[in-house]
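[1] Next comes the sequence, and after it the predicted model I'd like to discuss.
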Amino acid sequence: MYLGIWFLKGNAMKHTALLVSLLLGMAQAQGLKDLAQKHDLLIGGAIDLRYLLDDPDYTDILEKDFNVLVAENAMKMDATEPQQNEFNFALGDLLATYASKHNMKLRGHTLLWHQQVPKWITSGTWNKDELEAIMKNHIQTVAAHYQGKVFAWDVVNEAISDSGGMRDTLWQKTLGDDYIARAFRYAREADPEAKLFYNDYSSEGMNQKSNDVYALVKKLKEQGVPIDGVGMQMHLSVLNPPSMEEVAANMKRLADLGLEVHITEFDVRSAGYPGTPAERHAAVGKLYGDVVKVCVQASNCTAFMTWGVADNHTWLPGDSPLMYDGFYNPKPAYFAVQEALKGQ
């Protein structure tokens, strides 16, 4: 292309140069969300509201590459109900307004979890009926507030134990195992349109935990509980990556239940990787690309989201787990996702 320009003269050369400039500008402007669109795939990340407010380089990434957002902390229970029946939606509303303004979808995370529970709950003494009322009121108040703004909720988060079976939590101990089914029903009553997900970690491959998650959601489906999908968090490591064949098989068995899959909290640990920094980044990138390829090929994988945006604001500091470095430059992980979405 460039050699041909040198043989042009006058207006022809100017017009050709302008055309090349426009084409290059269009290519540079095409973000990950544009590539993901042909796969009907949502792509995005978890948002720290501090950066959303005062970091234009941060928001430039969101607006170029993402079409779905989730709050890291602003919609969790301790943030939304810091005192009993006193709700605070200020930060969540800020993110919802931003997402709507930029034509992005918004995931809600999370209505019920055993962590980041407000102190007024953990320091109290509650019987079953009292805690049930607290759970119902919280779920329905928050879900109703964001009706029409949040398109999908992580209704229950991390309820399966790492050692197998149900996790021993305040909710499970007081309300019994079937609190999960009731939580989903309360959410559906409050927002009939939002998609409802169960979300967990270390459950992407075929293992005891993923089998327990599968058994849980299969039982919920059989009971007629309104569950639409499973969130696979996918906090991975290059030192022990999952089998992509197992990830695909796991997604397939969930598809057979009629459930969507969202990859909800993707990042990749690489500390201790035996190689140069360049080799380390390449290994992280390969894992990003491999997972996106599996997601694109699965009929029911409809979202890929990272837990954070850039390496200067991650829960894994020093581990370079995300697609952008601390100066907001795209890393090999970014380009691996780009190529996976292009089908190359």
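    Sure, I can see it.
[2] Only C-alpha atoms from now on, for both contacts and neighbour counts.
    Fine.
[3] Pull out the buried positions in stretch 26-43.
    With burial defined by 16 or more other C-alpha atoms under 10 Å, the residues of stretch 26-43 counted as buried are 31, 32, 33, 34, 35, 36, 39, 41, 42, 43.
[4] One more: stretch 141-153?
    Buried residues in stretch 141-153, counted by 16+ other C-alpha under 10 Å: 141, 142, 143, 144, 146, 149, 150, 151, 152, 153.
[5] go on, stretch 242-261?
    242, 244, 247-252, 254-255, 259-261.
[6] Check stretch 87-98 too.
    Under the neighbour-count criterion of 16+ other C-alpha under 10 Å, stretch 87-98 has 87, 88, 91, 92, 93, 95, 96 buried.
[7] Report the contact partners of the fourth one.
    The reference is to residue 92. Residue 92 makes contact with 71, 74, 75, according to C-alpha atoms under 8 Å, 6 or more residues apart in numbering.
[8] Pick the one among these closest to residue 170.
    Nearest to residue 170 among the contacts of residue 92: residue 75, at 19.7 Å, using C-alpha to C-alpha.
[9] put this beside the first:
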Amino acid sequence: MANCFKIVVALTFAGSILVSCKSVVQQSENEPRVIKTAFKDKFYIGVAVNRQQAVGKDATGQNIIKQHFNSLSPENDLKWEKIHPKPEVYDFTAADAYVNFGTQNNMFTIGHTLVWHSQTPDWVFEDYKGKPLTREALLTRLEEHINTVVGRYKGKIKGWDVVNEALNEDGTLRDSKWLKIIGEDFIAKAFEFAQKADPEAELYYNDYNLYKAEKRAGAVRIIKSLKGKGIKITAVGEQAHYSLAEPDIATVEKTIIDFAATGVAVNFTELDINVLPDGGATNTADVSNTAQYSEKYNPYVKGLPVNVIDSLASRYGSLFRLFVKYDASIDRITFWGLTDGDSWLNDWPIRGRTNYPLLYNRDFTIKQPVKDAILKSLK
């Protein structure tokens, strides 16, 4: 993304995380009240929106998004199972609302995602008898899908997560149906089809845990392979589903350096910070990962203690100091959800928990200490 497009969100901050901690940090009359002012020309600040927000049923959330963010990602409504649920059947209702919301409010609008092993119906990979498609038939189906979806939003959606989560933790390709039927070049073909459908759109590879050396090396191989074939790839998205302690800042910095060295931008596309115990789940963001509920893994039902709020603010502050240091290599920071109540981390990897990973509290007030830490990252 060219520097002329780096227009950053205006986030007006008021309130705090909990009634019990409103006095923890007070708004200074002399500090900027909006992140746009403080982060001018650095990078986009994005947010993932759900259907209720996109169509306006969550009016409060939609108003906050319109006022305070300048980039949008859809949580689900551009995934294959939502937009193309059956052969020859497309449902653009929710996706159109999302895209219209972004374009009407002059936001850098993202398409998520074209190729993923999850949330893709079984019929995509099968013929009318339920048998696996041939390579040629699946490529034809993939190209038709990309032409239809990307073509519909040509010029409106500015960047696409073309391929999502194609790697195992060791950097090898995931044994998905895309790989089994098409072969290793399914990634290259998807990028080719997307580039042809909208030559002006930015094209991304998106994955979690790219801070891990082996998995990051796999992503670097994908980037170099695409570039070696003359296929467009604009950026890599590190999903950044982090915890209060992991990964450490030096590791995140190494991630930025390694990807920037390949000549692509580095985006942090699904940023949230899990403040809860892991519950024995493996260190991954795979949606299939689950663990058993226990009250000891849900300790903050009544609100976050002040010391945990301080830890969360410190963590965000450290990350944003790093983002500012490498702003020339970073185009976008996207939070994966607007409020804590919207976050997938309430139900993953353990259902029914109360998590606090985002900028906004459940009552739509900002987390004041987090806001202050983010602004101070520029000092």
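    Great, that's in hand. This one's a predicted model, so the numbers in the text were calculated from it and none came from an experiment.
[10] Keep only those of the buried residues of stretch 26-43 of structure 1 that are in helices.
    Those of the buried residues of stretch 26-43 of structure 1 mapping onto helices are 32, 33, 34, 35, 36, per DSSP state H.
[11] Export the buried residues of stretch 87-98 of structure 1 as TSV, with columns for secondary structure.
    Below are these laid out as TSV (DSSP: H, G, I helix; E, B strand; the rest coil):
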residue	secondary structure
87	coil
88	coil
91	helix
92	helix
93	helix
95	helix
96	helix
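[12] now those residues in TSV, with distance to residue 129 of structure 1?
    Shown next, in TSV, are these (distance: C-alpha to C-alpha, whole Å):
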residue	distance to residue 129 of structure 1
87	21
88	25
91	31
92	29
93	31
95	34
96	33
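[13] picking that back up, need the max-distance pair from the buried residues of stretch 242-261 of structure 1.
    Farthest pair in the buried residues of stretch 242-261 of structure 1, by C-alpha to C-alpha: 242 and 259, 21.2 Å.
[14] Do a quick rundown of the helices in the stretch 101-250 of structure 2.
    Listed in chain order, the helices found in the stretch 101-250 of structure 2 under DSSP state H, counting those that start in this stretch are 135-152, 177-182, 186-197, 213-228, 249-260.
[15] Can you say which of the ones you listed is packed in most?
    Highest mean neighbour count of the helices of the stretch 101-250 of structure 2: helix 186-197, a mean of 21 (counted as mean count of other C-alpha atoms under 10 Å).
[16] For the helices of the stretch 101-250 of structure 2, give me JSON lines that also has distance to residue 321 of structure 2.
    Compiled in JSON lines, those are given as follows (distance: least, C-alpha to C-alpha, whole Å):
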{"stretch": "helix 135-152", "distance to residue 321 of structure 2": "35"}
{"stretch": "helix 177-182", "distance to residue 321 of structure 2": "38"}
{"stretch": "helix 186-197", "distance to residue 321 of structure 2": "33"}
{"stretch": "helix 213-228", "distance to residue 321 of structure 2": "22"}
{"stretch": "helix 249-260", "distance to residue 321 of structure 2": "10"}
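[17] which one of those helices lies closest to residue 365 of structure 2?
    Residue 365 of structure 2 lies closest to helix 249-260 among the helices of the stretch 101-250 of structure 2, at 27.8 Å (C-alpha to C-alpha).
[18] now the next helix or strand after that closest one: which residue numbers in structure 1?
    Next helix or strand after helix 249-260 of structure 2 toward the C-terminus (DSSP states H and E): strand 265-274. In the comparison with structure 1, strand 265-274 of structure 2 aligns to the range 260-269 (TM-score structural alignment).
[19] which residues touch that stretch?
    Defining contact as C-alpha under 8 Å, 6+ apart, one finds that stretch 260-269 of structure 1 is touched by 45-46, 199, 228-238, 251, 254, 284, 287, 300-307, 316, 319-322.
[20] now swap in stretch 113-121 of structure 2 and tell me
    By C-alpha under 8 Å, 6+ apart, stretch 113-121 of structure 2 touches 78-81, 85-86, 146, 160-166, 176-178, 190.
[21] For it, buried residues please.
    Buried-residue list, stretch 113-121 of structure 2, by 16+ other C-alpha under 10 Å: 113, 114, 115, 116, 117, 118, 120, 121.
[22] now it: which residue numbers in structure 1?
    Against structure 1, stretch 113-121 of structure 2 falls on residues 110-118 (TM-score structural alignment).
[23] can you give me how far that stretch is from the chain middle?
    Remark: stretch 110-118 of structure 1 is offset 17 Å from the chain centroid, using C-alpha atoms, centre = their mean, to the nearest Å.
[24] Kindly report the same for stretch 69-87 of structure 2.
    Stretch 69-87 of structure 2 has its C-alpha centroid displaced from the chain centroid by 12 Å (C-alpha atoms, centre = their mean).
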